[in-house]
Every structure is written in structure tokens, then in C-alpha cells.
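Visitor: Sequence and predicted structure, then a few things I'm wondering about:
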Amino acid sequence: MLMSNKTVIITGANSGIGKESTIALSKMGAHVVLACRDTAFGKEQHANEVIADIKKQLPNASLSFIPLDLACFDSIRNFVIRFNQQHSQLDVLLNNAGVVSLEKRQTRDGFELTMATNHLGPFLLTNLLLPVLINTPKSRIVNVSSKAHAKGKITFSENRIKTRRPYMGLATYADSKLANIYFTQELAERLKGTDTTVNALHPGGVASNIWPDSNGIIGIIRRHIVKKLKTPAQGAQTSIYLCSSPDVEQVSGKYFYKKKLKQTCARAKDKATQHKLWQVSAECTQLNNEELKQPS
């Protein structure tokens, strides 16, 4: 099978696109590590329930669970320690998990929740996993971004990513998706000369648990929009493609939609902001020079 003897980490594997990606890559023969919170929220399933569900369909599926909370830097570091204790290779890292917080919320590390979960967390996780990724032949990193990145803007204040004032949840989500694009492009530059690629994607509008339940007019609009959205299985197709297809084996630093190469917005081509975001993200996550992949 296409993914036989491959090890894959999928963040947010217990719902939506992440769960569908887990099912698809398991069918291809991969061992999938479900990287998600140990406590299910809202409509999420616990990872062990997801594993049981998949095993009913695919009795031979190779699946495991390591707890991960992308909003907590200690949780990320503990995840990497446990993964490295259990595995000596990592063929694919699918940074899939994401949130939208309509109210301004802060993580225990002191960062705005949406940016921390959607960008800073994956930034830290990816950098800590780079040694095993680089040592695995033809490994891939896949970042789930969004076309919402075109509405995003990254600015800085005292070596931190500036949060919009007044706080706007959807605008902050767009900012975090632009950060995903900058991160993908900068990391691709730093991975030149290695056997590891990194790409980003827009999954399309998907009816998933990322969008919080709301009352009032926002809730009415949300329910109306959800009826027109893709199913998670449809939204997962480009993620699955970038994780597994031989067609993109040598492609890196690019942005995809519907399995096709697409252009990012003009703002995403701002190299100065891209470089600055990397530096600020490294400071925020307290990565030291030994843990950071330097430009080749």
C-alpha cells in the first residue's frame, strides 16, 4: 500500500478533517499517531473513541494516541518526548488542528488562544520534531491554512505578535492562517538541502467543529452557512493528497487547493514580515538555537 511502513502524526485527529485524514491514511497502510487533547470538548470525540470507531471499519488499522494540547507549550514538549521514546521515524507531520475563539482568551503561557493554537503551537511542535523528520527519508510537513489568509495581517509589538484591538475573532483567525503561510514558506527555505518538504493548503469551506456554536444572529448565520459547506471527508482530500501523493514528493514551500497549486495573496509574499515572524515565534516559544533549524 502507498503508506505502508510510514509513521504519521495528525494534530486534531479526533474530529473533522483530522479524523477523515486519519481514516484515509490508515487505509493506505500508515501508522497514525492521533495528537489531540486528552479531554474532548464540545462535539469532539476522545481519541480512544476515534480509534475504536476506525478499528470497527479497519480491524488492521495501526493507530496510537499521544495527548497534545497545542495551546500549551509544556504539553507540546511532553508530546515530542513521548513520541521520540516510541518512534524512530516520522514520515508525515500533518498540522491540522485549529480553533476560532470569538471572545479574546489567553493561554496559560500568556498568548491569545487562536494565534497560539493555530500558529505558535504548530511552530514549536514542528521545530521540535525536525530532527526525526530530517532523519526520515522523503518526509513531509503539511500545514492546514485557509484562503482566509488573504484577510489576515501580521504586526508586531515588543517582539510579540500583535493582537487586533478591538479583538475580532474571525479576523484573528485570518491572521493565524496568514502566519501558517509565512511559516510554511520560511521553513521551506530553511529545509533546502534536506529530504524534507513542507506545504500548506486551503481545505475549502468545511462543516467542522472548529467553528464555535453561537446564539443570536451569529448562530443563525453560522447554521445557514454550514448547510452549504463541504463535508469533512471532502475537505480532507487535499490534506491526504499532500501527505501521500508521489506527485508532490519534490514540491516544497507551496500552497494548494483542491489538489492544485494556487497562488497565495500578495501580502503573503512579504519576506520581511515572514522572517520577523519566525524570529518572534522562536522567542515566544522559547526555542533555543540548537532546537531551531537554521537557513541552509
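Guide: Great, that's in hand. Numbering: from 1, shown residues only.
Visitor: From here on, just use CA atoms for contacts and neighbour counts.
Guide: Will do.
Visitor: Could you count how many residues lie near residue 57?
Guide: Counted with other Cα atoms under 10 Å, residues neighbouring residue 57 total 11.
Visitor: Kindly apply the preceding question to residue 30 instead.
Guide: 25.
Visitor: Same check on residue 209?
Guide: If we define neighbours as other Cα under 10 Å, then residue 209 has 18 of them.
Visitor: isn't it right up against residue 16?
Guide: Yes: if you go by Cα atoms under 8 Å, residue 209 and residue 16 touch, sitting 6.5 Å apart.
Visitor: What are the contacting residues of stretch 171-185?
Guide: Residues outside stretch 171-185 that contact it (Cα atoms under 8 Å, 6 or more residues apart in numbering): 99-101, 114-115, 118-119, 123, 143-154, 163-164, 198-200, 253-255, 268, 274, 277-278.
Visitor: Which parts of this protein are helices?
Guide: With helices called from DSSP state H, the chain shows them at 16-27, 47-57, 73-86, 113-115, 121-134, 169-190, 216-226, 232-235, 237-244, 271-284.
Visitor: try this one side by side with the last:
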Amino acid sequence: MDWEAAKMMCSLQFWRMAVYWTLALVYSRLYLLLLPYLSNRFPSLFRPPPPPFSRRRFSPGHQCPVRRPICVVTGVSPSRSLLPLDPFCNSEGLFTACCWQATSGLGKAAARALAAEGYHVLLASRSPQALNKAVWEIKKHDPNAYVEAFQLDISSMHSIMKFECNLKQWLQDANLHPSVQLLINNAGILAKSSRVTADGFDEMIETNYLGAFFLTNILLPLLKNSPVPSRIVNVTSFTHRCGELKTRTHHNHFSHVDQNKGILARENFHVFSSKKYCFAQIYEYSKFCTLLFSYELHRQLYAMDSASVVSVMAADPGFVETNIMRELPPSLRKLAFMVLGFLHLLQSPEIGVGSIIDAALASPEASGKYFYGAKGRTIKSSPVSYDAKLSKELWLCSYELLQECKSRIVNLSKLD
């Protein structure tokens, strides 16, 4: 074991991941497996689990202007250009679905599965090389798959706004209906050091949460314009269970907050201390925010219209063998995979993506549910994640940041 790995093993953040995250994962798994038994044995104490939701394949009617679903899958890598790459265009009407992290792991697995379900998949990532490779692999696996590639940096508001323009232009050029049917926000990084994005936010916060919030709100008009029911799937994590809502104190550290007050300081989204960067807690916090955002968006859409065309689901794939821990020492990554594999808690991307595809293809009545464990199953997330006051406060704070970022970019474009 090298010095870097030994040093990390002496940190509180490592042991938080090793102990808290494992316990949270075990809790979710036991909840899923034991609830049917407990509800039968002790019906007065435990409610029976909700029935699983079956996957529904899209079947357009004769008058439907949308003939085939389209899926946009985005990823994280260096390039910033936003022009479409290697398009496999088609003149027939198509559905549009959007996914985060397209070029590897869960994103690529989701893209492949949705392509097999008949979606026209739009991959979006920062790396042209990774995009081209992902498109090639999907086409190699299924020569009949409909796949496009766009470049997008989810941690940049400027890139998100350009992506919107390019997506609308592509829909127009391809003579497609100006709408989106499925958006899957699957962004996720685990950064062990403090880094700042071009928008001035903590990179992990913007990549894991704010970017998804910005992208969803910008594409929401296209989702609402769909002539058939559309869907937003936000990929969250079991790690949201690992603690109460955290916020920074004036010492720049995380501390517990009285949930009844619903305090959410906007400074949480900005730069954290580089000396004591609590990366495990910040990751938990970002995924917790994603879950609050999912439930609040569901409430808003269905409060305005109980028959809303847009449904919102949260999906937890569990612990999946992806490259999300790439910034950790290789020896510790191998150790984590080995231990979780021994405990039967580690899944391949092809298995872990099951909950995401379930959420993407479930009936609209599943809106507001937390998908976990594949096979159409749903479970309850942490109690505090259902706090409507807290989620509303988070929404207002995030939406204010969205408007500020958009205004700044518009003003800069006028100067150019």
C-alpha cells in the first residue's frame, strides 16, 4: 500500500465512507428484502411494500407526431465544444430522452438499454473521444440503434445553455417534433479536493446537483411540449441516508442543522475549505439535494396539474462498479470493490442500471417514487427527504442561482 492510500486510511472521510456508506447500503438492501416478510408477519407494525411497477414500451398511435423515443446521455471530460458529433440522423418523428454520464458506467449502460427499448439516444459528454467510442460500442452491440453524440459540460451553465440551443437546432434540422420525452440526470463525481467551476461553485456540488437542476429547468419547456407523457429521472444515491442535512458554519466546516428550521444557506453551493474538504459529506449532501429537488419538482408539477404530462422519478442504482472513485488511490478502490463484492453489495453497471430503466419506463403514476433494487421495486428514502418545507427552500435557493447564472452569461454575450 502506498503512502497516499495509507494517509487516506487515517482520515475521517475514509472511515465515513467505509462505515456509514456501507451501513446505508445494507439498510437499503435489508429494507428491500425484509419488508415483505415483516409486513406479513407483523401487519400492525409494517405496511406491505408497494407493488412493483412494470416497464411499459412506447407504442405510438397513428396520429402521434412522435414515432421513436430519443435519449440524451451526457458525461464528464475535458472538452468544451458543443457541436453534434457523428450523427446518425433520421427523418421520422422521434422521442427525446436525456441522460447524464453517457460515456462510461451507468450512463452507457442506460443508453444501451434505452436504445434497445426503441429510444433514439443522444449522448452528451465533455470528451469527443469518449463520445465517439461510446457511440461506436453501442452501434457495435446493436447496429440498428439510433444514437447521436453532443458535447456538454454539466458543470458549466454556459455549456448547458449552448447545449439547449444545439438540441433545438438538431430537432429542427432533423424535422422532429420540438419536444423532449425523457431526461435522465445521472451526473456524479467524487472529488477528494476542493475545486471551483467557471460558475463559481464547488465542482462536486455543481456536477452532482446544481448542473442537473439547471439542465432540467432549461429543458422543462421541451418536456412540457411533448404530445405524449414525458419523464425526468434523477439518479440519486443511498448515501443520502448517511446524515442529517449539513451546512457550513463560519469555520467552514459542516455541522448539523435543526431540520425544523429548514435552513439552507446558499453558501453551501460555493467553495469549501481546501484544508479540510469533507468530500464524503459533500457527496452525501449533493445527492440529498438531488433527492429533495426530485420530490419538489414532482410536487410542483402535480400541484399545478394533477394530470401533468411530466412525471418525476428518483432512482438509486446502489453501489455499482464504475469509475466514480477514480480520484481515490487505486489500492483503496480495489479494496472497496473486494469488500463490497464479498458482501454481495457490489453490482455491475448492467445490473445497477435496472432501477434507472425501471424509473424511465414505469407508468406516470409512479411519479414521486424512489426506485431501488430493479424489478420495478420502490422503497422509502430517508424521512427528512420528504420534508416539503426544506425542499421548497432548496428549490428557491437553487432557482435564484439559476437566474443569476443565466443573467451573467447573457450580459457577457452582449459585451462580446
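Guide: Cool, the structure landed. Everything numeric in this text was worked out from a predicted model, so none of it was measured.
Visitor: quick one: TM-score?
Guide: The TM-score (TM-score structural alignment, normalised by the length of the first structure) is 0.88; 283 aligned residues with a Cα RMSD of 2.4 Å.
Visitor: From the contacts of stretch 171-185 of the first structure, list just the buried residues.
Guide: Burial by neighbour count, 16 or more other Cα atoms under 10 Å: within the contacts of stretch 171-185 of the first structure this picks out 99-101, 114-115, 118-119, 123, 143-154, 163, 198-200, 253-255, 268, 274, 277-278.
Visitor: In strands, which of those residues appear?
Guide: Members of those lying in strands (criterion: DSSP state E): 143, 144, 198, 199, 200, 255.
Visitor: what's the counterpart of residue 94 of the first structure in the second structure in contact with, if anything?
Guide: Aligned counterpart of residue 94 of the first structure in the second structure: residue 184 (TM-score structural alignment). Contact analysis of residue 184 of the second structure by Cα under 8 Å, 6+ apart lists 72, 73, 97, 98, 99, 100, 232, 233, 234, 235, 360.
Visitor: The first structure: which residue goes with residue 292 of the second structure?
Guide: Going residue by residue (TM-score structural alignment), residue 292 of the second structure aligns to residue 182.
Visitor: From residue 205 of the first structure, how far off is its match?
Guide: 21 Å (Cα to Cα, to the nearest Å).
Visitor: neighbour-wise, which of these two wins?
Guide: Using other Cα under 10 Å, the more surrounded residue of residue 182 of the first structure and residue 205 is residue 182, with 27 against 17.
Visitor: wouldn't residue 6 of the first structure be in contact with residue 91 here?
Guide: Yes: look at residue 6 of the first structure against residue 91 with Cα under 8 Å: they come within range, at 5.7 Å.
Visitor: Compare the two (neighbour count), which wins?
Guide: Taking other Cα under 10 Å, residue 6 of the first structure and residue 91 do not tie; residue 91 has more neighbours (25 against 20).
Visitor: need the contact list for the nearest residue to the more buried one once chain neighbours are set aside.
Guide: When the adjacent residues along the chain are set aside, residue 91 of the first structure lies closest to residue 139, with 4.4 Å between them (Cα to Cα, 6 or more residues apart in numbering). Applying Cα under 8 Å, 6+ apart to residue 139 of the first structure gives the contacts 90, 91, 92, 133, 195, 196, 197.
Visitor: Going through these, which ones are buried?
Guide: If we count by 16+ other Cα under 10 Å, the contacts of residue 139 of the first structure have these buried: 90, 91, 92, 133, 195, 196, 197.
Visitor: which position in the second structure aligns with the last one?
Guide: Meaning residue 197 of the first structure. Checking TM-score structural alignment: residue 197 of the first structure goes with residue 311.
Visitor: ok, now the fourth one?
Guide: Aligned against the second structure by TM-score structural alignment, residue 133 of the first structure finds its counterpart in residue 223.
Visitor: quick one: that match from residue 387 of the second structure, how far?
Guide: Residue 223 of the second structure is 26 Å from residue 387 of the second structure, by Cα to Cα.
Visitor: likewise residue 13 of the second structure?
Guide: When residue 13 of the second structure is compared with residue 387 of the second structure (using Cα to Cα), they lie 27 Å apart.
Visitor: before we move on, what about residue 279 of the second structure?
Guide: 24 Å.
Visitor: Those two: who's more crowded?
Guide: residue 279 (19 against 16).
Visitor: show me the residues around residue 47 of the first structure that make contact.
Guide: Going by Cα under 8 Å, 6+ apart, the list of residues near residue 47 of the first structure reads 13, 14, 34, 36, 38, 65.
Visitor: By neighbours, which of the residues you listed wins?
Guide: residue 13 leads these on contacts (other Cα under 10 Å) with 31 neighbours.
Visitor: To which residue of the second structure is it aligned?
Guide: Checking TM-score structural alignment: residue 13 of the first structure goes with residue 102.
Visitor: Go ahead and confirm its match touches residue 113.
Guide: No: here residue 102 of the second structure lies out of contact with residue 113, judged by Cα under 8 Å, at a distance of 12.0 Å.
Visitor: For stretch 314-331 of the second structure, give me every contacting residue.
Guide: 1-2, 4-5, 25, 104-106, 188-192, 233-238, 291, 294, 333, 337, 345-349, 352-356, 359, 368-373.
Visitor: Give me the nearest residue to the residue nearest the centre of the first structure, chain neighbours excluded.
Guide: Nearest residue to the geometric centre of the first structure (Cα atoms, centre = their mean): residue 95, 2.3 Å. With sequence-adjacent residues excluded and distances taken as Cα to Cα, 6+ apart, residue 95 of the first structure is closest to residue 143, at 4.8 Å.
Visitor: Show me what counts as buried in stretch 201-221 of the second structure.
Guide: Within stretch 201-221 of the second structure, judged by 16+ other Cα under 10 Å, the buried ones are 201-216, 218-220.
Visitor: Would you reformat the contacts of residue 139 of the first structure as a markdown table and include distance to residue 75 of the first structure?
Guide: Below are the contacts of residue 139 of the first structure laid out as a markdown table (distance: Cα to Cα, whole Å):
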| residue | distance to residue 75 of the first structure |
| --- | --- |
| 90 | 19 |
| 91 | 22 |
| 92 | 20 |
| 133 | 20 |
| 195 | 28 |
| 196 | 25 |
| 197 | 25 |
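Visitor: before we move on, back to that, who touches the residue nearest to the match of residue 133 of the first structure when sequence neighbours are not counted in this structure?
Guide: Once flanking residues are discounted, residue 223 of the second structure sits nearest to residue 180: 4.7 Å by Cα to Cα, 6+ apart. For residue 180 of the second structure, the contacting residues are 70, 95, 96, 97, 219, 222, 223, 224, 225, 226, 230, by Cα under 8 Å, 6+ apart.
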